[in-house]
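Peer 1: from the sequence below, what's the structure:
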Amino acid sequence: MPQNEGHPHDGAPHPRFEEELGAVLRTTGDGFSADGRRELVEGGLRRGRRRLMRRRLAVTGGALALAAVGIGGVYGGSLLDPAGDPTATSVAGPPRPAPSEDTGGGKENRPEAGVPVRDIAAVLKAHTPAGKWQFDGLEGRGQSVTGVYDDGGGKAGVSVGLFRAGTGGEAGKDQVTCPDKALVRYDRCADGQVPNGDRIMILQGYVYSDGREETKNWRAVLLTKDGFLVDVSEYNAAAEKGAAVTRENPPFSLSQLKALVTADGWRPLLKKLGAPPQPDPGTPQRPPVPSAAAVQATLRSLLPKGAAVMSHGGGDGHGYVVVDDGRGRSLVGVDVQPSAGKSGAQLFTGAGVSTLPDGTKVKSVRQPGEKGGAGVVWWSVDTLTPQGFRVVVSAFNAGAQYEAATRDEPALTMEQLKALALSPKWHELPLN
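Peer 2: Predicted coordinates:
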């Protein structure tokens, strides 16, 4: 992708969107100057991190997340992180408390240690059009602030988060990369590099991919070359979840989102972000898993002939493809957990469970899809060896779970899914 140009991801031209976004990506403020030391996912950003990561649609996570958020989990876990909630279906964060007037707030709403929350709110107000604001409690320190903005056209929830992403390499890049539409419902998205070396993503999407609520989520994320993330979301309702839609679209245009996320006012606040706390020595470490590239390559190699791969993606330990054998698109995903442990055996009970001669348990399930797509069915084969090596394979009769079915059945039969899950190739992959 040429530098300074947008990268549209919606598959169709939208001149007004692309013209405005082109201007967004061609201009930005000065670069940030700060010292980032650790990656976001390794730090102690607990609540702020979970909110950011569960919104992000770049998929990482555990086997139990297969049906929950696409295949494997964030556009964040990790839309789900390894210990994430397997029933989560939103690409946005968890519900937040109702806001109080911006003149104060209760202790129960105080953010975690970090930047003075009142300062975050002040920068937010200073770089948005005139309007009435209400905020959550503004006492104490934290890394994010949530408010309700009203310009007379309807109340709109707005949130800003400031995070360390790390330095060098690919740290934080997934946060400014448009997600695959196979996993996340959105209207338009573009990502690119701005002249000062920072990267930006702007996405016009929804809180829920399954359409249970039509709340829109327009989002801008800036990754500075110094390893910080500025993450802004706005909604066409007073709250991210559970609130009635109050206006057709969120209040800020693409240019206004760009001006907000690239504002110079964030720079002194980013410098105040302390180094992430060291993890508790007793905190369990994430078990090693195969790399994203290894999982995706192995999945593609095991597909039946005639299944053309239309798109693919995933993260460490899991991957997915959208295939088309000439009869319609079908989403297929795999999750590999080399150290699932014996505790996973409790899932292998009831109908559809068998035990192979070597002791491997196999559970085959056919059930309706769970993300709102009309006529979608979900077929899965879950396997667990006596040593605790678990592989789960799922297939759907649509290119995305939230879309209507494109065919009567998934592109792979149950026998093909079983053969794929039991392939010895998964056991040969090197672990990270």
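
Peer 1: contacts and neighbour counts: CA atoms only from here.
Peer 2: Noted.

Peer 1: please enumerate the strands of the stretch 201-350 of the chain.
Peer 2: 216-223, 228-235, 308-315, 318-324, 329-337 (DSSP state E, counting those that start in this stretch).

Peer 1: swap in the stretch 1-150 of the chain?
Peer 2: Under DSSP E, counting those that start in this stretch, the stretch 1-150 of the chain gives strands at 7-8, 100-101, 115-116, 132-135, 141-142, 144-150.

Peer 1: deepest in the core, which of those strands is it.
Peer 2: Of these, the one with the most neighbours on average (mean count of other CA atoms under 10 Å) is strand 144-150, at a mean of 24.

Peer 1: can you tell which of the strands of the stretch 1-150 of the chain is closest to N432?
Peer 2: Ranking the strands of the stretch 1-150 of the chain by proximity to N432 (CA to CA) places strand 7-8 first, at 30.6 Å.

Peer 1: what segments of the stretch 101-250 of the chain are helices?
Peer 2: 117-126 (DSSP state H, counting those that start in this stretch).

Peer 1: I'd like the strands of the stretch 201-350 of the chain laid out as JSON lines, including mean neighbour count and distance to S255.
Peer 2: Compiled in JSON lines, these are given as follows (neighbours: other CA atoms under 10 Å; distance: least, CA to CA, whole Å):
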{"stretch": "strand 216-223", "mean neighbour count": "26", "distance to S255": "10"}
{"stretch": "strand 228-235", "mean neighbour count": "27", "distance to S255": "13"}
{"stretch": "strand 308-315", "mean neighbour count": "19", "distance to S255": "30"}
{"stretch": "strand 318-324", "mean neighbour count": "26", "distance to S255": "34"}
{"stretch": "strand 329-337", "mean neighbour count": "27", "distance to S255": "35"}
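
Peer 1: please give the structure of this sequence too, so both can be compared:
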Amino acid sequence: MPQHGEHDPTNGRFEEELGAVLRRTGEGFALDDRRELVNGGLVRGRRRLVRRRVAAVGGALALAVIGVGGVYGGSLLGPAGGAEQVSVAGPKPLPRQPDAAQIPVADLAAVLKAATPAGEWQIDNPDGTGQSVLGVYDDGKGKAAVSVGLYRAGKTEESSLGQVTCPDEKAVPFDDCTSERIPGGGRLMVIQGYEYPDKRVETKNWRAVLLTADGFLVDASEYNAPSEKGSAISRENPPFDPAQLKALVTAEGWRPLLKQIPVPKPVKSAPGASSGATAPEDRGPDVVETLRSLLSPRPGMKIVDKGVDGSGYGYVVLDDGKGRSLLQVNVQPQMDDMRLQHFSGGDVTFAADGTRVKLTKQVGEKGGSGVVWWSADTLAEDGLRVVVSCFNTGDQHKAATREEPALTTQQLKDIALSPRWRESSAR
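Peer 2: Below you'll find the model as predicted:
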């Protein structure tokens, strides 16, 4: 049976900005489809991460996560300096981080080919170097994009396990997902999902992620089309079944290549950034408990579901007898660079302590019929960002269950401005 675990949703705008921030740090990933994830250098980028927790699956696993020492997302980045010789999954290559591995793509491709069934391969940038390999595979049943990336896992056990834990189906639709412990102490997740959470295009994204006992990640993605996006579907399913995906990421050939990934250098916080805030992956359960404590008692209002994520994300599903309503929060410290990018327009107001506030009402993005999305986005003077969102459905992928969200934008604002978020992030 599928095992469901944490997910990484957040506000879509948050995610779009994250993509830009990561690109500026030198190595980033596209978050344009997975609009629910949570968010100095590569480490700060990971803290701002909001999951495409895949592009893994469209956006959600997107598992969208960044491992220390490398950017980690559902779909992989192209090898550095890659020539556009074939149409493959992933955005164009971006400048390489100084501490990125210089593994020959030819060596990565050799393991990829040896660990998969016989077929024809077109490898992108075969003469380049990097930590990932991308290619188009053809077994005679239709071309398919395939990618494999090697990374170091996160600093904490919680953040590492989050990358091999099945996402919450409220955030990421999938057909099947399993997470298991394998011989040797590693953990493996295999998920059969979609490139687009709302399935506006029926591109399937099947993915396997291995977390080794010594703290490395092997992440493989495959599609039923010659590229992650923009190509017509070429076959009913991606070429490798779950057992073959497992064999791919657990292949012994990756071991000597993983050893070539350098230990990332410590990154100093930017001047003025909050130094005492706990990293998002360290304070998962606190987020949803704080959210629950800030909900004013209302007659007939019940919490019928809840979930947390190790990346500063939590949610509850409310039901007041008028239909279910999803309420979610994202808490991210050290977001100072959002001040000019997102909090400088005429729609921004200021709280008494100088915290910037942006209230929005918009149409939902996950494909649910009639869904609307209200949010309060706040940025404090010390860089702590709190985004509280509410929907008129208990699941963004499903139709609206009520005319409006259960909470007003003023109530969302009051929740977002609570000093309890700072207390929680400081723990």
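
Peer 1: re earlier: and the strands of the stretch 201-350 of the first structure as JSON lines, adding distance to V160 of the first structure?
Peer 2: Putting these into JSON lines (distance: least, CA to CA, whole Å) gives the following:
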{"stretch": "strand 216-223", "distance to V160 of the first structure": "10"}
{"stretch": "strand 228-235", "distance to V160 of the first structure": "5"}
{"stretch": "strand 308-315", "distance to V160 of the first structure": "26"}
{"stretch": "strand 318-324", "distance to V160 of the first structure": "30"}
{"stretch": "strand 329-337", "distance to V160 of the first structure": "32"}
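
Peer 1: chain neighbours aside, what residue packs nearest to R47 of the first structure?
Peer 2: The spatially closest residue to R47 of the first structure, leaving aside those adjacent along the chain, is E112, at 8.0 Å (CA to CA, 6 or more residues apart in numbering).

Peer 1: isn't that neighbour right next to G142, touching?
Peer 2: Yes - taking CA atoms under 8 Å as the definition, E112 of the first structure is a contact partner of G142 at 4.5 Å.

Peer 1: out of the strands of the stretch 201-350 of the first structure, nearest to P116 of the first structure?
Peer 2: Among the strands of the stretch 201-350 of the first structure, strand 228-235 sits nearest to P116 of the first structure (CA to CA), with 15.5 Å.

Peer 1: so where is the closest one in the second structure?
Peer 2: Strand 228-235 of the first structure corresponds to residues 216-223 of the second structure when matched by TM-score structural alignment.

Peer 1: same question, stretch 172-191 of the first structure
Peer 2: Against the second structure, stretch 172-191 of the first structure falls on residues 160-179 (TM-score structural alignment).

Peer 1: find the centremost residue of the second structure, please.
Peer 2: R51 (1.2 Å; CA atoms, centre = their mean).

Peer 1: what's the spacing between it and R292 of the second structure?
Peer 2: To R292 of the second structure, R51 of the second structure is 23 Å away according to CA to CA, to the nearest Å.

Peer 1: what's the answer for P264 of the second structure, then?
Peer 2: 37 Å.

Peer 1: which residues does the match of stretch 172-191 of the first structure contact?
Peer 2: With CA atoms under 8 Å, 6 or more residues apart in numbering as the test, stretch 160-179 of the second structure has contacts from 1-9, 36, 53, 57-61, 63, 65, 67, 153-154, 187-194, 197, 209-211, 215, 309-310, 395-397.

Peer 1: can you tell me which of those residues are buried?
Peer 2: 5-9, 36, 53, 57-61, 63, 65, 67, 153-154, 187-194, 197, 209-211, 215, 309-310, 395-397 (16 or more other CA atoms under 10 Å).

Peer 1: residue contacts, the nearest residue to R47 of the second structure once chain neighbours are set aside?
Peer 2: Nearest residue to R47 of the second structure in three dimensions, chain neighbours excluded: N39, at 5.1 Å (CA to CA, 6+ apart). When contacts are counted by CA under 8 Å, 6+ apart, N39 of the second structure touches 14-15, 18, 45-51, 311-312, 332.
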